[in-house]
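J.: Fold the stuff below for me.
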Amino acid sequence: MSFKFEKLVIWQKSMDFGEQVFNLSQSFPKDEVFNLTSQIRRAADSIALNISEGSILQSKLEFKKFLGYSIRSLAETVTCLYKAKNRKYITEIEFERFYNESYILMNQIIAFRNQIRE
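T.: This is a model prediction of the structure:
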């Protein structure tokens, strides 16, 4: 027995991405715990959360809307990555890695959303 969203590759990848962002943010300064650390974790977690929420008992139109929320959460995560890089909490190499993963994930979510026919 499983939930429909568990079979979705975009949900699986967004779950992994959220864990990677969590691990990355553990090295942020303690004075950022209620600011950037919390923000980037919530944004990254919201990607998978919106995919799962939208897939359950929703119309196709509603599901597409929730996938849009996931994409926006991903954009928010990228902005937090820029903040972390600018504040020297992460290296340029770490930024590039997460940026590239974000871009790939965004395109996968968009492609999945575009396949949903109402």
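
J.: going forward, measure contacts between C-alpha atoms and count neighbours the same way
T.: OK.

J.: what sits against Leu67?
T.: When contacts are counted by C-alpha atoms under 8 Å, 6 or more residues apart in numbering, Leu67 touches 50-51, 54, 109-110, 113.

J.: again, 7 Å this time
T.: Leu67 is in contact with 50-51, 109, 113, counting by C-alpha atoms under 7 Å, 6 or more residues apart in numbering.

J.: Can you convert those into a markdown table and add a column each for distance to Ser25?
T.: Listed next are the contacts of Leu67 as a markdown table, based on distance: C-alpha to C-alpha, whole Å:
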| residue | distance to Ser25 |
| --- | --- |
| Asn50 | 21 |
| Ile51 | 23 |
| Ile109 | 24 |
| Arg113 | 29 |
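
J.: Identify, from those, the entry nearest to Glu6.
T.: Ile51 (9.9 Å; C-alpha to C-alpha).

J.: let's see this one next to it:
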Amino acid sequence: MAFRFEDLHVWKKALELDSRINLLTKTFPNDELFVLTAQIKRATDSVVLNIAEGSTGQTKKVFKVFLSYALRSAIEVVSCLFIARERGFIDSRNFKELYNDYEELVKMLTALRKSF
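T.: Here you go, the predicted model:
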């Protein structure tokens, strides 16, 4: 693999979740396209992108900062999932599944940050 981030389990997990959220948002109503749909997609993309950007040959201190951004974006995704559930765009089973997966991702990001 050509880039360091491609070997990171946390990046792979974030990318997999990004794909799942993208599929989920295709079921949201059209009137949410520029509201919740756009917001959750930006947040999920941000998690993946910040992990990758932070890993690119910078200092561990700088990488920690980017991991903090990724962590905040992951929390934003979880909050968007709550909104989607409240608005009836996601059922309880899918909510719980994604919630648990994002909880795992947050733990992974936190552990990686603490390892520096």
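
J.: care to give me the TM-score?
T.: Once the chains are laid over each other, their TM-score by TM-score structural alignment, normalised by the length of the second structure reads 0.97; 116 aligned residues with a C-alpha RMSD of 0.8 Å.

J.: Now rank the contacts of Leu67 of the first structure by neighbours and give me the top one.
T.: Within those, most neighbours by other C-alpha atoms under 10 Å means Ile51, with 26 neighbours.

J.: wait, doesn't that residue sit right on Gly68?
T.: No. In this structure, Ile51 of the first structure is not within contact of Gly68 by C-alpha atoms under 7 Å, at 9.2 Å.

J.: Identify the contacts common to those two.
T.: Counting by C-alpha under 7 Å, 6+ apart, Ile51 of the first structure and Gly68 have no contacts in common.

J.: how about stretch 75-90 of the first structure: buried residues?
T.: For stretch 75-90 of the first structure, the buried set under the neighbour-count rule, 16 or more other C-alpha atoms under 10 Å, comprises 75-78, 80-82, 84-85, 89-90.

J.: So Ser79 of the second structure versus Phe95 of the second structure, what's the distance?
T.: 11 Å (C-alpha to C-alpha, to the nearest Å).

J.: can you list the residues that contact stretch 48-60 of the first structure?
T.: Stretch 48-60 of the first structure has contacts (C-alpha under 7 Å, 6+ apart) with 5, 11, 14-15, 62-63, 66-67, 69-70, 116, 118.

J.: what about the longest helix seen in the second structure, how far off from the first structure?
T.: Longest helix in the second structure by number of residues (criterion: DSSP state H): helix 60-86. By mean C-alpha distance after the TM-score superposition for the first structure, the fitted helix 60-86 of the second structure averages 0.4 Å away from its aligned residues in the first structure.

J.: From the contact counts, what lies against the helix or strand that that helix is followed by?
T.: As assigned by DSSP states H and E, the chain's next helix or strand after helix 60-86 of the second structure is helix 92-114. Secondary-structure packing of helix 92-114 of the second structure (3 or more C-alpha pairs under 7 Å, 6 or more residues apart in numbering; DSSP states H and E): helix 9-25, helix 60-86.

J.: The ones you listed into TSV, with extra columns for distance to Glu32 of the second structure?
T.: Shown next, in TSV, are these (distance: least, C-alpha to C-alpha, whole Å):
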stretch	distance to Glu32 of the second structure
helix 9-25	9
helix 60-86	10
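
J.: Of those, which is nearest Gln39 of the second structure?
T.: helix 60-86 (7.8 Å).

J.: once aligned to the second structure, how far is the strand or helix carrying Leu49 of the first structure on average?
T.: Assigned by DSSP H and E, Leu49 of the first structure falls within helix 36-55. Here the mean offset of helix 36-55 of the first structure against the second structure after fitting is 0.5 Å, by mean C-alpha distance after the TM-score superposition for the first structure.
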